[in-house]
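**Q** Turn this into a structure:
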Amino acid sequence: MHKKVRDVMTRQVASVNGSTPFRDIAEVLVAHEVSAVPVVDGEGHVIGVVSEADLLRKEEFRDQYYREGYRPPLLARLRDLTIRSGAGAEEKALGETAAELMTAPAVTTRPYTSVVSAARVMAERGIKRLPVVDDEGRLEGVVSRHDLVKVFAQSDDEIAQEIREEILDDALWADTSGVDVRVSDGVVTLVGTMPRPADARILVRMVERVNGVLDVVDMLTWQEGDDPDTG
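**A** Below you'll find the predicted structure:
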């Protein structure tokens, strides 16, 4: 079934507080090889995010902290664009602490949010990482684009295993002992017999929701029951 953010997020993450100075934030980003870091208050609530785009407004970040041979992932024209546009750009260029540099409020997600929804938020907001917070807004982890891509890149064997273990064995109340699952290049073929046509339709719909499934070929038959088009 659709995985949740909690299934793929990184739980041990670096964070800074509002008073963390520019120099220390830069060192955290480089040391952890991340593009952004959450800013938290004394109780762990996420109050903002400081990204490379925020720090690249200061030329010294590139000059002092990028090791030899390393190139910023953000293009120079993107850096120039963020300097020219966006609320408070000039103020951020003069900022010395996380509270002065951060983007707030932070765009966050919840552990129980589906990875599909998290991916949609990242695409819509043009960001690479989302802080994961509980219902009180406290930091629980971070989910990145890379984490989400891994979910949708499941192998055929992994997809087949998930269908068998999470749907055929556990999630469906009907007898599925007569069903065979075959997966090729993300296309699932369901072959075999179900007790009723309604059960077969439910099975197909559930398989369609599995991450990594591109299409479902329904070759199921049924033992008894109503017309599949009317039941």
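
**Q** For the rest of this, base every contact and every neighbour count on C-alpha atoms.
**A** Fine.

**Q** Let me see the contact set for residue 211.
**A** 1-3, 151-152, 154, 159 (CA atoms under 8 Å, 6 or more residues apart in numbering).

**Q** Try it again at 10 Å.
**A** Contact analysis of residue 211 by CA atoms under 10 Å, 6 or more residues apart in numbering lists 1-3, 115-116, 151-154, 159, 162, 186.

**Q** Assign it to helix, strand or coil.
**A** Following DSSP: H, G, I helix; E, B strand; the rest coil, residue 211 is assigned to coil.

**Q** State the distance from it to residue 154.
**A** 8 Å (CA to CA, to the nearest Å).

**Q** shouldn't residue 132 be in contact with residue 108?
**A** Yes: Residue 132 is within contact range of residue 108, at 5.8 Å (criterion: CA atoms under 10 Å).

**Q** who's more crowded, those two?
**A** Neighbour comparison, residue 132 and residue 108: the larger count goes to residue 132, with 27 against 22 (by other CA atoms under 10 Å).

**Q** which strands and helices sit next to the helix or strand hosting that one?
**A** In this structure, residue 132 sits in strand 129-133 according to DSSP states H and E. Here strand 129-133 touches strand 36-40, strand 46-51, helix 115-125, strand 139-144, helix 145-152, going by 3 or more CA pairs under 10 Å, 6 or more residues apart in numbering; DSSP states H and E.

**Q** Here is a second sequence; please produce its structure as well for comparison:
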Amino acid sequence: MRMTVADVMTDEVVAVAAATPFKQIAETLITGGISAVPVTDDGNHVLGMVSEADLLRKEEFREQYYREGYRPPLRARLRHPKGRQKADGDTAAELMTSPAVTITAAAAAVEAARLMDERDVKRLAVVDYDGRLVGIVSRRDLVKLFLRPDEEIAAEIRDDVLDRSLWVDTDGVRVEVRQGIVTLTGWMERRTEAAIAVRMAGRVNGVVDVIDKLTWKNDDSRWEAY
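**A** Here you go, the predicted structure:
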């Protein structure tokens, strides 16, 4: 079964308005036990995201530059223009990272993981097709996909992949799952069909790796080259 963002996201989301002051944002993060909060407008559209890192820049710059009234040289201010701007910020609009990296609830969970990796973020705002906030998905939410019981993973591979999706004879295939690692043994009629079975098993949520020990009766891989 294809797991979507809606299956793993948190739908009870704490958000702040663009005018929310620094201290209130900090209290929101601490009280909610969260590391970032989305910033929304009056229509619940996502404008950006404020994280702990964004807030800490203010103290970082104060400690580095303003002890005993010190003013940083021009080259230091130019070297960190974004950090300097956020260090001066007092509201969510001034502190947030914008635009926020977003994804829809209908997107595949694996797509969320790829987007986080590509954009180097720890969480995504989940929005509807009009850009309104409906949830948050974090790296921790996605890690939960790998906590599926081995028996559940094996059952999905047997029932959904081998029996329903391939449309070929899979009676000779055996499935074993240990700690999320799938081992496929036995035989199939064609080599290409065995390769497809391995690829599809690897896409099942919770699968860490697939060990291919399948054999085949007919090597039809050469036919695909023509």
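
**Q** how about the contacts of residue 211 of the first structure in TSV, adding neighbour count and distance to residue 11 of the first structure?
**A** Compiled in TSV, the contacts of residue 211 of the first structure are given as follows (neighbours: other CA atoms under 10 Å; distance: CA to CA, whole Å):
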residue	neighbour count	distance to residue 11 of the first structure
1	16	22
2	16	20
3	18	16
115	27	16
116	16	19
151	17	17
152	18	20
153	14	21
154	16	22
159	25	25
162	18	24
186	21	29
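
**Q** closest to residue 219 of the first structure among those residues?
**A** Distance to residue 219 of the first structure across the contacts of residue 211 of the first structure (CA to CA) is lowest for residue 186, with 16.4 Å.

**Q** so who does that closest one touch?
**A** 152-157, 159-160, 211-216.

**Q** And the helices in the first structure?
**A** 5-8, 22-32, 52-55, 59-65, 76-84, 89-94, 98-101, 115-125, 145-152, 156-163, 197-208 (DSSP state H).

**Q** pretty sure residue 12 of the second structure is touching residue 126, no?
**A** No: here residue 12 of the second structure lies out of contact with residue 126, judged by CA under 10 Å, at a distance of 11.4 Å.

**Q** Enumerate every residue touching the alignment partner in the first structure of residue 112 of the second structure.
**A** In the first structure, the residue paired with residue 112 of the second structure is residue 118, using TM-score structural alignment. Going by CA under 10 Å, 6+ apart, residue 118 of the first structure touches 4-5, 108-110, 124, 129-130, 143-145, 148.

**Q** Could you do residue 227 of the first structure as well?
**A** Here residue 227 of the first structure is in contact with 196-198 (CA under 10 Å, 6+ apart).

**Q** just curious, which of these is nearest to residue 93 of the first structure?
**A** Distances from residue 93 of the first structure to these, taken by CA to CA, are shortest for residue 198, at 61.6 Å.

**Q** thought that closest one was touching residue 220?
**A** No: the criterion here is CA under 10 Å, and residue 198 of the first structure misses it with residue 220 at 11.2 Å.

**Q** what residue lies at the spatial centre of the first structure?
**A** residue 148 (4.2 Å; CA atoms, centre = their mean).

**Q** what do we get in the second structure for that one?
**A** Mapped onto the second structure by TM-score structural alignment, residue 148 of the first structure lines up with residue 142.

**Q** Residue 97 of the second structure versus that match, what's the distance?
**A** Distance from residue 142 of the second structure to residue 97 of the second structure, by CA to CA: 22 Å.

**Q** wait, residue 77 of the second structure sits on residue 84?
**A** Yes: contact status for residue 77 of the second structure versus residue 84: in contact at 6.5 Å, counting by CA under 10 Å.

**Q** about what we covered before: could you export the contacts of residue 186 of the first structure to TSV, including columns for distance to residue 94 of the first structure?
**A** Listed next are the contacts of residue 186 of the first structure as TSV, based on distance: CA to CA, whole Å:
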residue	distance to residue 94 of the first structure
152	41
153	42
154	45
155	48
156	51
157	53
159	50
160	54
211	45
212	45
213	48
214	49
215	52
216	55
